[in-house]
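Trainee: Predicted coordinates and the sequence they were generated for:
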Amino acid sequence: MKPKSKESIVIIGGGPAAMMLACTLDPILFDVTIVEKGKAIGRKFLVAGKGGFNLTHSEDIDKMIEKYEGPKSLLDSLSSFTNNDLRHWLSSIGIETYIGSSKRVFPIKGIKPIAVLRAIKKEIERKGITLLKETLWYGSFIENSSIQLLHKEKNISLKADKVIFALGGGSWKITGSDGCWLPHFKKNNVATLPFRPSNCAMCINWPENVKVHFGKPIKNIALTYNDTYIKGEMMVTKHGIEGSPAYALSYYVGNELESKKSITVFVDLKPSLSLEKVNSILSKSHKKISKLLRDELSLSSTAVALIKSATTREEFNDVKLLTHCIKKLPLSIIGLEEIDNAISTVGGIKSTAMDKHFELINFPNHYTIGEMINWNAPTGGYLLQGCLSMGYALGKYLNRKHQI
C-alpha cells in the first residue's frame, strides 16, 4: 500500500499546549510550523516559573482529575498523559524533578524556568519544526489547503492541511495571551463564552478599621463557599482578599456573581479548633476580649480587625456570638479582580463547539487546545498539566489518525 504523503500542520500560538503538541507530532508524518505573534515562544511558560516553577502536582491522577471542570476531552487527555508521564517526559529531555513538601512538583534545585524552556525548545528544534515569529493570525481559516497570516505587517500564505489554535486565554496580555481572537470565532458561528477571571483575588468594600491592615496576611485560616472548604493563608489588600483559598473559590464565586451583586463567603479563623473548643477557651478566661483573642487564640491584629468589622460592640463582647464569628466570619464579595491580573481565565471555546479530539465541529481540520477552551483548575500545577496533557493527547491522536 502506498504510504500517505506528509501533511502540513500549522500551530498558531507558542504557549505550553502548543509546545507540547509540537514535541509530540511525528516529524515523519507532518511538516509542522509554529506561528508566534511575539519575538519568542514560551513567554507564559516563564510567567508560571515566577516564585518557584510548579510543573504539576504529585497526587493520584484520579484524585487530580476531580479538581478539573471542563469538557470530557480535557479529562481524557489527563488520563492519557498523567502527572507521572509528564515527569518521565521531562526527565527524557534532561529536566529532573522532585516532589516538594506541598506535594507539588518542581525542577530539581539549580534548574531555572529558562532552562526548562530551553530544553523544550531544543526538542522542538530536534524535530525539525519551523518557528515563524512576529506573525499574527487575524481571523482566517483554511482555504485551498492554506491559511493567511500577517508576518511583520506583510500578508503571507502558509500551506496548511490542519490548523491547531493554541492562542491562550484572556489574562497576562504581556505574554501575548490577550483573548483578542475570540470575536473572530464568534463571527464564524463557533460557540464561545466571554472570558472572565479565575484563580484570582476577590473584591471587598472594606470598612475603615480594616484599611490599616492592607498588605498583611492572616495565616492558618479556612475559606468556605457552599460545600467548598479550603485551608491556607489569606492576604488582606485594598481591593479585597488574595491567597490560595481565595483563588480556589474565585471560580465558584464568579459563577454566582454572573447573576448576583454580591456573594458571602465565610472565614474560619481557627480551623484547627472546634466551635466548642473556641467557646471553652473564651469562657474560661477573665482577660479583656482583645487580649484573650491575641494570647489564648493567637489571632493577629488583622484577624481581630476583621472580627470587629463583622460584629457590633455587644456581639464582640458576647462569648457565644464571638465564637460563631471566629469560626464563621462573613465576607461580602462584590466582584473579582480585573481579568489581566488573574492567574487564569474561564470562557472561550465552548465544549459543544468541538468533538472529543478538540476538532471544531463547524470547521473540520481545525482544532483548539489550551486556555482557549472553557475549563478551570486550581493553582498548584494543575493549570500547566492541563495544557500539556491537551497538547500531548492531540499530538498522539493526529499521529494515529494519519496512519489509518
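Mentor: Here it is on my side, so go on. Treat the numbers as computed from the prediction; the structure is a model and nothing was measured.
Trainee: from here on, contacts and neighbour counts on C-alpha atoms
Mentor: Fine.
Trainee: Would you quantify the distance from the residue sitting furthest away from the middle of the chain to residue 205?
Mentor: Most distant from the centre of the chain: residue 286, at 48.0 Å, with distances by C-alpha atoms, centre = their mean. The spacing between residue 286 and residue 205, counted by C-alpha to C-alpha, to the nearest Å, is 34 Å.
Trainee: cool, and residue 196?
Mentor: Residue 196 sits 20 Å away from residue 205, going by C-alpha to C-alpha.
Trainee: For the longest helix anywhere in the chain, which helices and strands make contact with it?
Mentor: Longest helix of the chain, by residue count under DSSP state H: helix 382-403. Contact partners of helix 382-403 among helices and strands, from 3 or more C-alpha pairs under 8 Å, 6 or more residues apart in numbering; DSSP states H and E: helix 16-24, strand 56-57, helix 72-80.
Trainee: Against that first model, consider the following:
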Amino acid sequence: MLKILIIGAGPAGLMAADYLSSLSYQVTVADRMPSPARKFLMAGRGGLNLTHSEPFQTFLTRYREASGVLTPLLEVFTPGDLRSWCKDLGQDTFVGSSGRVFPVAMKASPLLRALLQRLSQRGVTFLQRANWTGFSEDGSALFETPDTKEQKLEADAVLLALGGASWPRLGSSGSWTTLLGDKGIAISPLHPANCGFRIGWSDLMTERFAGTPLKRLRMTVGRHSALGEAVISSAGLEGGLVYALSADLRTGIETEGQSVLSLDLRPDLSIEQLTRKLSAPRRKQSISTFLRKAANLSPAEAALLREAGPLPDTPEELAQRIKDLQLTTQATYDIDRAISSAGGIRLDQLDDGLMLKALPGVFAAGEMLDWEAPTGGYLLQACFATGLAAAKGIDAYLTGKKG
C-alpha cells in the first residue's frame, strides 16, 4: 500500500486525507499541536462561515490576483460541493440573510468530529505534537516530537498544509518559510490579512469608544469600496468591513507608507438629502444631540467626525464630512492577531496538481500558498478546494509512478 504523509491537520490537510483515504492509500497526518484543526475550531466559535452562496462568477472575483489560478480548483470543488460534502458527513448547512453559508449546528466541532470519525474508520493515522523540521537527504520528512529528539517518516508522496502565520498559538507559525526557502522555493513574505489597522485616535476615542460597533457604513480605499460593519478599538479599526478592504489598505502602507480610508457614515442618504436634514435649526441642542436627531448619528460616529479636525460650520460641509470622513492608517495589527495571512509559496512554483516543481513528490495546499481573500466563507472554501486539488494531484502522481 502506498504511503502518503500530510503535514498539517487543518481544513486543507484533512480534506486531502479524506479524499486519499477513500482511495485506500495509507495516510498519516502529522501536526505540531496536541489535537487537529485548532484554528478551524476557533473559527467555529462565531458560527463557522463555511462558504458563500453569491453567484459563482462574483464569488471567484473575491480572490483578486490569485483568481486565475484558483478558478479551476474552485470549479472542481464549488460552494455547492462543499455543502454536499458537509451533508455527507451528517452536517446540514443553511444560507444566512447575508448569503453566507453556515452549518445548522452553527459551530465547527460536530463537523470535525464526523470527519475525524470517518478518517479513523478508514485507517488514517494521526501523529500529534510533531514539529516538522524539513527533509533528510533521502527525502524523508523529519520531525521533532516530545518523545524523541528527531523522528523520520518515509512516504511515497508528501502534502504540506502548514497554514500561514496568523494565530501562531493555534499551530501555524510560518516557520516553514525558511525550510522551503532554503530549498530554493520562491516565497512571498507573509503579511497580516483580514486584520485591523492602527489609527492615531484622540484620548476621547480610546477612553470612551473603544469596543463600540459602527453599523451601516460604506468604506472606500482607492478604487474599491464595501458596505458593512466595523468596530472601534483602542488601537484603530477592525471588523468585517475593514477585513474586506485589508489588502488595499496594506498595499497602500507598503507602497506609500500610509493608507487613507474614507467612511460614509450615512450611505443610505445622498449628500443633498443629508444637507437638507442638517439645515434644520440647531437651537440649544449640543452638537452630538443635533447630529443624532438630524443625521441619526451615534455618539461614537459624532466623535469620529472630530477626528478629522474641528467640525465644519455649514450644513453642506458637515454633510460632506459625514459622507467622506477620511482617516489615515500607517500600520496593520500584528500578524498574530490577524484572521489570516497573505503571501506564501508563489503559485508559479507549483504545477497544475499543486506539486512543488523543485521537490518532486511534495505538494502544498491551503493558506501556505500565495493567495488571500476576505472573510465571508472565501477562506475556508479555498482551503478545502486546494486540499482536494492537491490530493488529486498526489493520486495522479502516484498512479503515474505505478504505471
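Mentor: Nice, thanks for sending it over. Remember, it's a predicted structure, so these values are computed and weren't measured experimentally.
Trainee: Let me see the TM-score of these two.
Mentor: Here the TM-score for the pair of chains, by TM-score structural alignment, normalised by the length of the second structure, is 0.93; 395 aligned residues with a C-alpha RMSD of 1.8 Å.
Trainee: once aligned to the second structure, how far is the longest helix of the first structure on average?
Mentor: With mean C-alpha distance after the TM-score superposition for the first structure, helix 382-403 of the first structure departs from the second structure by a mean of 1.9 Å once superposed.
Trainee: Quick check: the aligned partner of residue 254 of the first structure in the second structure vs residue 153 of the second structure, distance?
Mentor: With TM-score structural alignment defining the correspondence, residue 254 of the first structure maps onto residue 250 in the second structure. Counting by C-alpha to C-alpha, the gap from residue 250 of the second structure to residue 153 of the second structure is 40 Å.
Trainee: how about the strands of the stretch 101-250 of the first structure, start to end?
Mentor: With strands called from DSSP state E, counting those that start in this stretch, the stretch 101-250 of the first structure shows them at 104-107, 130-132, 135-136, 146-151, 154-159, 162-165, 192-198, 202-203, 216-225, 228-236, 240-242.
Trainee: Quick one: closest of those strands to residue 338 of the first structure.
Mentor: strand 192-198 (7.0 Å; C-alpha to C-alpha).
Trainee: what does that closest one correspond to over in the second structure?
Mentor: So in the second structure, the equivalent range for strand 192-198 of the first structure is 187-193, judged by TM-score structural alignment.
Trainee: Have a look at how far, on average, the matching stretch is from the first structure.
Mentor: With mean C-alpha distance after the TM-score superposition for the first structure, stretch 187-193 of the second structure departs from the first structure by a mean of 1.0 Å once superposed.
Trainee: circling back: and residue 343 of the first structure, which of the strands of the stretch 101-250 of the first structure is closest to it?
Mentor: Closest among the strands of the stretch 101-250 of the first structure, using C-alpha to C-alpha: strand 192-198, at 6.7 Å.
Trainee: counterpart of residue 42 of the second structure in the first structure?
Mentor: Checking TM-score structural alignment: residue 42 of the second structure goes with residue 47.
Trainee: now its match: how far from residue 331 of the first structure?
Mentor: 31 Å.
Trainee: Neighbour count: these two, which is higher?
Mentor: Using other C-alpha atoms under 10 Å as the criterion, residue 47 of the first structure and residue 331 rank with residue 331 on top: 22 against 15.
Trainee: check contacts around the more buried one.
Mentor: 204, 264-267 (C-alpha atoms under 8 Å, 6 or more residues apart in numbering).
Trainee: Mind telling me what element it is part of?
Mentor: strand 329-333 (DSSP states H and E).
Trainee: Have a look at how far, on average, that strand is from the second structure.
Mentor: Looks like 0.5 Å for strand 329-333 of the first structure (mean C-alpha distance after the TM-score superposition for the first structure).
Trainee: which residues in the second structure does that strand align to?
Mentor: The counterpart of strand 329-333 of the first structure in the second structure, using TM-score structural alignment, spans residues 325-329.
Trainee: follow-up on the earlier one: wouldn't the match of residue 254 of the first structure be in contact with residue 260 here?
Mentor: No: Residue 250 of the second structure is beyond contact range of residue 260, at 10.7 Å (criterion: C-alpha atoms under 8 Å).
Trainee: Among these two, which residue is more densely surrounded?
Mentor: residue 250 (23 against 17).
Trainee: That one in helix, strand or coil?
Mentor: helix (DSSP: H, G, I helix; E, B strand; the rest coil).
Trainee: how close does it get to residue 194 of the second structure?
Mentor: Applying C-alpha to C-alpha to residue 250 of the second structure and residue 194 of the second structure gives a distance of 10 Å.
Trainee: again with residue 43 of the second structure
Mentor: In terms of C-alpha to C-alpha, residue 43 of the second structure sits 13 Å off from residue 194 of the second structure.
Trainee: With neighbour numbers in mind, choose between the two.
Mentor: residue 194 (29 against 17).
Trainee: residues contacting the residue nearest to the more buried one when sequence neighbours are not counted?
Mentor: Distance criterion C-alpha to C-alpha, 6 or more residues apart in numbering; nearest residue to residue 194 of the second structure, sequence neighbours excluded, is residue 243 at 4.2 Å. Contact analysis of residue 243 of the second structure by C-alpha under 8 Å, 6+ apart lists 193-196, 374-375.
Trainee: what's the answer for residue 271 of the first structure, then?
Mentor: 220-222, 231, 327.
Trainee: Give me the secondary structure label for it.
Mentor: coil.
Trainee: This completes my enquiry, with thanks.
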